[in-house]
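Trainee: Quick one, fold the following:
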Amino acid sequence: MSTKRFSKIVGSGSYIPTVQVKNEHFLNHDFFEPNGKKIETPNEEIIEKFKDITGITERKYAATDQQNSDLAYIAASRALESSGIDKESLDYILVAHNFGDVKPDSTLTNQLPCLAAKVKNLLQIENPQTVAYDILFGCPGWIQAMIQANYFIKSGDAKRVMVIGAETLSRVCDPHDRDSMIYADGAGATILEACEAEEESGILSHAMRTDTKNEAFFLRADVSDNIDFEGNSNNLFIKMHGHKIYEYVISNVPQLVKESIEKAGLGLNDIKKVLIHQANEKMDEAIAKRLFRLYGERKVPEDIMPMIIKKMGNNSVATVPILYDMIAKGELEGHEFETGDNLIFASVGAGMSINAFVYKV
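Mentor: So this is what the prediction gives:
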């Protein structure tokens, strides 16, 4: 039997910022509707409703002396350490993000040079053949970079690719928008390596889609909901149509995840874990229910979809690689991977875009 070339994760690392921001932090905020009208509902009620819907009780922010590239570098360093490989042997460094480096006192983004180049510089990699570039694909950016890395490896163009997801959403959220309570910071990294064996493992299949006719601006950049906010003249904040996003997600994500499972020649019962982007706990629970109903199943196993949103918030492209790293290193109670397990990695976000891949440990 001939051998097959496939992509295997040989190292992972993550960085969870140390600044803890609990829901009580928002008690003194003045919240406004998108039309500029001040919300008169007491903040205690707003925060309690927010927690009931999203599951979030706290989130982590980067320290004031850190930028996104710093978070990415720490996660990358930890991935290299866990893999034991020579950093000079990397063929590519791919960094997924949405806003580049953003200082604490401004929403101005800095993407020159690209974050991947900054990470390569911080790692002090001398090899000019280690090509470094960024990917902008909304919250699904890290998964999209993994899909690209898999293509590089399977084509024979690369042997080792580092894939990083890093974001500081706390720097681009409107302090007068209730949705600002969702956002958080963090970074996760993995190293994919080419392997050859008779039985394929690693990334088995993927699926992806982008819908823009009516959905392109469900997530967008815009001025503060407070029309008198003094920073409106030179700041744009992340904004979203939450209800429209929810409807889009539960209508399309389960079907795309099913497509990726079918492409791998597997059934739902073959899947051990679903590692999914987390912005809203109830939304992810709805995704799981609809996925199982597509297979005629009514009961969703309690441990199939590990959740970290309660303490992490939504850290965008960093969520899924952080989740993987935590489980791989035994840091998430009640969850583990074993050789031969089939995992689903999935995400959805600005674009609107959805993607997923099936991975055999």
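
Trainee: rest of the way, CA atoms for contacts and neighbours
Mentor: Noted.

Trainee: residues in contact with residue 270?
Mentor: If a contact means C-alpha atoms under 8 Å, 6 or more residues apart in numbering, then residue 270 has residue 342 as its contacts.

Trainee: can you do 10 Å?
Mentor: Residue 270 makes contact with 261, 341, 342, 343, according to C-alpha atoms under 10 Å, 6 or more residues apart in numbering.

Trainee: same deal with residue 326?
Mentor: Applying C-alpha under 10 Å, 6+ apart to residue 326 gives the contacts 12, 13, 14, 188, 308, 320, 332, 333, 335, 336.

Trainee: By neighbours, which of the residues you listed wins?
Mentor: When neighbours are counted as other C-alpha atoms under 10 Å, the busiest of those turns out to be residue 188, with 34 neighbours.

Trainee: Which residue comes closest to that one once chain neighbours are left out?
Mentor: Once flanking residues are discounted, residue 188 sits nearest to residue 14: 4.1 Å by C-alpha to C-alpha, 6 or more residues apart in numbering.

Trainee: Please report how far the one you found lies from residue 170.
Mentor: Separation of residue 14 from residue 170 (C-alpha to C-alpha, to the nearest Å) stands at 18 Å.

Trainee: Could you also give me the structure for this next sequence, so I can compare it with the first?
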Amino acid sequence: MIGSRLLGSGSALPRRVVTNDELAARVDTSDEWIVERTGIRQRYIAGEGETTATLATDAARAALADCGLGPADIDIIVLATATPDNTFPATATKVQHALGCNGGIAFDVAAVCSGFLYALCVADSMLRTGMGRRALVIGAETFSRILDWSDRTTCVLFGDGAGAVVLEAQGEASEGDKAPGVLATRLHADGASHDLLYVDGGPSTTQTVGHLRMKGREVFRHAVVNLSDVLKEVLEEAKVSAEDIDWVVPHQANARILDATAKKLGIPREKVIVTVHEHANTSAASVPLAFDTARRDGRIKPGDLVMFEAMGGGFTWGASLVRL
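Mentor: Got it, this is the predicted structure:
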């Protein structure tokens, strides 16, 4: 098997919705300030009994139901997260057990907001080399647990959630046709930018979980440049133009980044899936969560050419072109 195609998707959100006005009662901010600078109006926050693993499991179950498959049909689980339930074992193994598909491959990928794209590429590569027939690729986060809730510059930006897709191995499409599949992926990282977006804790350094720290203005500048460049790389590799893309599903970090990136590439705003106003930044969950939202409301349809893109702490960034 030398290719993979996307069979279905699912997502999950915590029960609790937190509006900007609710946050404004806790820190020095306002709904107007948050919306103007980020486009965010609300976010979902995990409560008691809700963890990265439970959200990931619910999203995985929804994705399996979407394509009519069961746990026994899954050979590989790759879970992207920066907020695992435990330092180890991998949260993917908890999802595997909860689903009841023990015995296959299950592991986590840590690339923060780009994590889903890294996980998608890893799963696609494994299917292409015959490691399995079908894979669950999940992005799941509970970023609310690593936020400094007294820091208005960061705590208003993030939310919790999960999204998942099912990939299936297939034969390679012949050149020039429009068969479904993962067509091209490019990934990058630059550790020199570590101090612009990071968590100030870890088991090997402080023996604590730590809190998220970010220099927003610098992150914005890097995001627009890096995302524009990697999107061009993927278009060149797939031998398609920006005009050929039906939908762009970006990491939902900030509405201004989404607008600036689309403008730089000449992609119409109406082709960009935007859910940041509803979900805020859910890190590795944001791309699959936005994708599932747009599939279920009928915007994204079979046969569409869809571009995924994201950038996160590290920095890591990447893009993937998929024909549904």
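
Trainee: Most widely separated two among the contacts of residue 270 of the first structure?
Mentor: The largest separation in the contacts of residue 270 of the first structure, counting by C-alpha to C-alpha, is between 261 and 341 at 13.4 Å.

Trainee: anything in contact with each of these two?
Mentor: Taking C-alpha under 10 Å, 6+ apart as the contact rule, residue 261 of the first structure and residue 341 both touch 270, 271, 359.

Trainee: Let me see the contact set for the second one.
Mentor: By C-alpha under 10 Å, 6+ apart, the residues touching residue 271 of the first structure are 261, 304, 341, 342, 343, 344, 358, 359, 360.

Trainee: will you turn those residues into JSON lines that also has distance to residue 72 of the first structure?
Mentor: Shown next, in JSON lines, are these (distance: C-alpha to C-alpha, whole Å):
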{"residue": "261", "distance to residue 72 of the first structure": "30"}
{"residue": "304", "distance to residue 72 of the first structure": "28"}
{"residue": "341", "distance to residue 72 of the first structure": "28"}
{"residue": "342", "distance to residue 72 of the first structure": "27"}
{"residue": "343", "distance to residue 72 of the first structure": "24"}
{"residue": "344", "distance to residue 72 of the first structure": "23"}
{"residue": "358", "distance to residue 72 of the first structure": "24"}
{"residue": "359", "distance to residue 72 of the first structure": "23"}
{"residue": "360", "distance to residue 72 of the first structure": "26"}
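
Trainee: Would you map the helices across the stretch 1-150 of the first structure?
Mentor: Listed in chain order, the helices of the stretch 1-150 of the first structure (DSSP state H, counting those that start in this stretch) span 43-54, 68-83, 115-123, 141-155.

Trainee: For those helices, give me JSON lines that also has mean neighbour count and distance to residue 199 of the first structure.
Mentor: JSON lines is the format used below for the helices of the stretch 1-150 of the first structure (neighbours: other C-alpha atoms under 10 Å; distance: least, C-alpha to C-alpha, whole Å):
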{"stretch": "helix 43-54", "mean neighbour count": "16", "distance to residue 199 of the first structure": "41"}
{"stretch": "helix 68-83", "mean neighbour count": "23", "distance to residue 199 of the first structure": "22"}
{"stretch": "helix 115-123", "mean neighbour count": "21", "distance to residue 199 of the first structure": "33"}
{"stretch": "helix 141-155", "mean neighbour count": "23", "distance to residue 199 of the first structure": "15"}
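
Trainee: Put together TSV for the ones you listed, with distance to residue 244 of the first structure on each row.
Mentor: Below are the helices of the stretch 1-150 of the first structure laid out as TSV (distance: least, C-alpha to C-alpha, whole Å):
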stretch	distance to residue 244 of the first structure
helix 43-54	15
helix 68-83	29
helix 115-123	31
helix 141-155	21
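
Trainee: These: which one's closest to residue 293 of the first structure?
Mentor: Across those, residue 293 of the first structure has its closest neighbour in helix 43-54 (22.2 Å, C-alpha to C-alpha).

Trainee: what does stretch 267-274 of the first structure correspond to over in the second structure?
Mentor: Under TM-score structural alignment, the counterpart of stretch 267-274 of the first structure in the second structure spans residues 241-248.

Trainee: Aligned to residue 137 of the second structure, what sits in the first structure?
Mentor: By TM-score structural alignment, residue 137 of the second structure lines up with residue 163 in the first structure.
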